[in-house]
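K.L.:
just coords:
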């Protein structure tokens, strides 16, 4: 194994080499900056390792002194990647918040995958329409990985799966579950309706998780027999768009009690993934 790179001690909060780690607390700025530079940030030692295991390429590592020893094996595998380190106070000045999850790494964004690529061999698919909360999206990816969903498709307006908070909440499962994004500009509905029709053409039955007059319970017998099923999740608040609902084959709902009308979208997704999982060979 190659000797790891020598850590670079940071003594200046304005060091231009750490520009990509600045202003982490400003979500809007980060989304623009990450996209412009073709990077994403992996946060926590575990997530960094999962990103590397998925074959993603690091540009640099960024961590406080106390985490250097535990990451030596990673640095040795990537001896040409700079390792920036410093005191907790110095790193907090650079990032704008206290680092308490171990290492950060700036990673090259992988090439986008096509819808056809992520659907190859898939039996259960999640369609995420206009969901903007990164915590919810990360939780959905984690449930998708745990409960047998094969792929995630996102509308053009949905949140970025490679945003730092989404990655962290997903525990790195955004690297595990294949995902793609419907192209914007295909349709006033940002590709969701054409996407639903494309899924149907490929043999998927498409069900929207939405409480409507025609909604059936998740455990409806005919859904258990479906070979290829796509589940549409709507945005926080408005839910699934009407045009998308009109295009779907089914509307499904979770039976509720105690006067509760709905669950958070991430919690509802986990329930639906389990009930609608593929059964048999």
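P.N.:
In hand now; what should we look at? Computed from a prediction, not measured in an experiment: that's the story for all the values here.
K.L.:
from here on, contacts and neighbour counts on C-alpha atoms
P.N.:
OK.
K.L.:
helices of the stretch 1-150 of the chain, residue ranges please.
P.N.:
27-37, 45-53, 72-77, 88-95, 115-119, 134-146 (DSSP state H, counting those that start in this stretch).
K.L.:
what about residue 225, how many residues nearby?
P.N.:
13 (other Cα atoms under 10 Å).
K.L.:
quick check: residue 107 vs residue 100, distance?
P.N.:
19 Å (Cα to Cα, to the nearest Å).
K.L.:
okay, those two: which has more neighbours?
P.N.:
When residue 107 and residue 100 are compared for neighbours, residue 107 comes out ahead with 21 against 11, by other Cα under 10 Å.
K.L.:
list the contacts for the closest residue to residue 92 other than its chain neighbours?
P.N.:
Using Cα to Cα, 6 or more residues apart in numbering and skipping residues adjacent in sequence, the residue nearest residue 92 is residue 98, 5.1 Å away. Contact partners of residue 98, counting by Cα atoms under 8 Å, 6 or more residues apart in numbering, are 88, 91-92.
K.L.:
now do residue 216
P.N.:
Residue 216 makes contact with 250-253 under the criterion Cα under 8 Å, 6+ apart.
K.L.:
among those residues, give me the pair with the biggest separation.
P.N.:
The most widely separated members of these, counting by Cα to Cα, are 250 and 253 (10.1 Å).
K.L.:
okay, and the common contacts of the two?
P.N.:
Residues touching both residue 250 and residue 253 by Cα under 8 Å, 6+ apart: 215-216.
K.L.:
so for those two, which sits in the more crowded spot?
P.N.:
When residue 250 and residue 253 are compared for neighbours, residue 253 comes out ahead with 21 against 18, by other Cα under 10 Å.
K.L.:
for the more buried one, which residues are in contact?
P.N.:
The contact partners of residue 253, taken as Cα under 8 Å, 6+ apart, are 209-211, 215-218.
K.L.:
got it, and residue 58?
P.N.:
Contacts of residue 58 were listed using Cα under 8 Å, 6+ apart, and they are 52, 81, 105-108.
K.L.:
who wins on neighbours among those?
P.N.:
Ranked by the number of neighbours (other Cα under 10 Å), these place residue 105 first, at 28 neighbours.
K.L.:
got another one to weigh against that:
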């Protein structure tokens, strides 16, 4: 399944706590004590099954190509991704409010990480990403998410447009966030939002594709002022998830 890089002691702790398996560690010596419990948990070290490489700051920079200001990296094994149906069944086995975020071709890893953080903070249940969406386990995505990419259930939708129809067959209303003459104000939509809701967000700049918009049950817009027509996709996801949160959230 390949590897990904977890950066910083806190992100490494969250990844290991979520059950992800490390292949190796690279860090400055001063982080050995801080990460001691994690290293012991995964049998890492000189006599363990997982190697730990220690170097000074200059050597770390030469190896990684950047200043490792948080002092520690871990090469982690990627966990297998669940099929969409299996993931959805796991996060909403019964009745009740369910919020799933769907990302179409988001290219900026910072935005992907920020969206995952909002999903975790505002009580949404899962993230589904299109085949061309930026990798949630890319180092910058992981760092910006503060490790929430390890805690939020997510997977890729191999059949992108057919996948939106599959969500509808699972009882979800598919709501596309975007502008248009037929779009509904977010406040109005939130007052009578369905229990099972899939919120679809599009790529930076162009937004959702015509095919994705055509596959949606409803188009929802966030009211704007000051001559601004839209928000950054990460900010828009936070606003929408806040408006559509369950009463038990926050």
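P.N.:
In hand now; what should we look at? Given the structure is predicted, the values throughout are model-derived calculations rather than measurements.
K.L.:
where does the TM-score land?
P.N.:
The TM-score (TM-score structural alignment, normalised by the length of structure 2) is 0.91; 238 aligned residues with a Cα RMSD of 1.5 Å.
K.L.:
just the buried ones from the contacts of residue 253 of structure 1?
P.N.:
Buried members of those, counted by 16 or more other Cα atoms under 10 Å: 209-211, 215-216, 218.
K.L.:
can you lay out the helices of the stretch 1-150 of structure 1 as JSON lines showing distance to residue 59 of structure 1?
P.N.:
Shown next, in JSON lines, are the helices of the stretch 1-150 of structure 1 (distance: least, Cα to Cα, whole Å):
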{"stretch": "helix 27-37", "distance to residue 59 of structure 1": "11"}
{"stretch": "helix 45-53", "distance to residue 59 of structure 1": "11"}
{"stretch": "helix 72-77", "distance to residue 59 of structure 1": "12"}
{"stretch": "helix 88-95", "distance to residue 59 of structure 1": "17"}
{"stretch": "helix 115-119", "distance to residue 59 of structure 1": "26"}
{"stretch": "helix 134-146", "distance to residue 59 of structure 1": "23"}
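K.L.:
out of these, which is closest to residue 159 of structure 1?
P.N.:
Evaluated over those, closeness to residue 159 of structure 1 peaks at helix 134-146, with 6.1 Å, by Cα to Cα.
K.L.:
to which residue of structure 1 is residue 128 of structure 2 aligned?
P.N.:
Applying TM-score structural alignment, one finds that residue 128 of structure 2 aligns to residue 153 in structure 1.
K.L.:
cool, residue 106 of structure 2 as well?
P.N.:
So residue 106 of structure 2 corresponds to residue 131, using TM-score structural alignment.
K.L.:
neighbours around that match, how many?
P.N.:
Residues near residue 131 of structure 1, counting by other Cα under 10 Å, number 24.
K.L.:
return the residues in contact with residue 244 of structure 1.
P.N.:
Going by Cα under 8 Å, 6+ apart, residue 244 of structure 1 touches 192-193, 196.
K.L.:
chain center to stretch 28-40 of structure 2: distance?
P.N.:
Here stretch 28-40 of structure 2 is found 27 Å from its chain centre; the criterion is Cα atoms, centre = their mean, to the nearest Å.
K.L.:
then stretch 152-167 of structure 1?
P.N.:
The gap between the average C-alpha position of stretch 152-167 of structure 1 and the chain average comes to 5 Å, counting by Cα atoms, centre = their mean.
K.L.:
give me the contact list for it.
P.N.:
Residues contacting stretch 152-167 of structure 1 (Cα under 8 Å, 6+ apart): 31, 40-43, 47, 115, 125-139, 141, 173-174, 177-184, 190-192.
K.L.:
go ahead and confirm residue 209 of structure 2 touches residue 200.
P.N.:
No: between residue 209 of structure 2 and residue 200 there is no contact under Cα atoms under 8 Å: 10.7 Å.
K.L.:
looking at the two, which one has more neighbours?
P.N.:
Neighbour count, other Cα under 10 Å: between residue 209 of structure 2 and residue 200, residue 200 has more, with 26 against 14.
K.L.:
where does the more buried one fall, secondary structure wise?
P.N.:
Applying DSSP states H and E as the criterion places residue 200 of structure 2 in strand 196-201.
K.L.:
which residues of structure 1 does the helix or strand just after that strand align to?
P.N.:
On the C-terminal side of strand 196-201 of structure 2, the closest following helix or strand by DSSP H and E is helix 210-215. Using TM-score structural alignment, helix 210-215 of structure 2 corresponds to residues 242-247 of structure 1.
K.L.:
the matching stretch: which residues count as buried?
P.N.:
Using 16+ other Cα under 10 Å as the test for burial, stretch 242-247 of structure 1 gives 244-245, 247.
K.L.:
need the strands for the stretch 51-200 of structure 1, in chain order.
P.N.:
Taking DSSP state E, counting those that start in this stretch as the test, the strands found in the stretch 51-200 of structure 1 are 58-64, 83-86, 104-108, 124-128, 151-154, 179-181.
K.L.:
and the second one, what does it pack against?
P.N.:
Right, strand 83-86 of structure 1. Counting contacts by 3 or more Cα pairs under 8 Å, 6 or more residues apart in numbering; DSSP states H and E, strand 83-86 of structure 1 packs against strand 8-9, strand 58-64.
K.L.:
what does the last one correspond to over in structure 2?
P.N.:
On the basis of TM-score structural alignment, strand 58-64 of structure 1 is assigned to residues 22-28 in structure 2.
K.L.:
ok now that stretch, how far from the chain's centre?
P.N.:
So, by Cα atoms, centre = their mean, the centroid of stretch 22-28 of structure 2 is 23 Å from its chain's centroid.
K.L.:
for stretch 87-97 of structure 1, same thing?
P.N.:
How far stretch 87-97 of structure 1 lies from its chain's middle: 26 Å, per Cα atoms, centre = their mean.
K.L.:
which residues of structure 2 does that stretch align to?
P.N.:
The alignment of stretch 87-97 of structure 1 onto structure 2 (TM-score structural alignment) covers residues 56-66.
K.L.:
how about the helices of the stretch 151-281 of structure 1, start to end?
P.N.:
Along the stretch 151-281 of structure 1, counting by DSSP H, counting those that start in this stretch, helices occupy 164-170, 192-201, 221-224, 242-247, 265-275.
K.L.:
any idea which of those helices is most buried?
P.N.:
Among the helices of the stretch 151-281 of structure 1, helix 164-170 has the highest mean neighbour count (mean count of other Cα atoms under 10 Å), at a mean of 24.
K.L.:
which part of structure 2 lines up with that one?
P.N.:
Mapped onto structure 2 using TM-score structural alignment, helix 164-170 of structure 1 covers residues 139-145.
K.L.:
I'd like the distance between residue 96 of structure 1 and residue 107 of structure 1.
P.N.:
As defined by Cα to Cα, residue 96 of structure 1 lies at a distance of 20 Å from residue 107 of structure 1.
K.L.:
enumerate every residue touching residue 9 of structure 1.
P.N.:
With Cα under 8 Å, 6+ apart, residue 9 of structure 1 has these contacts: 84-86.
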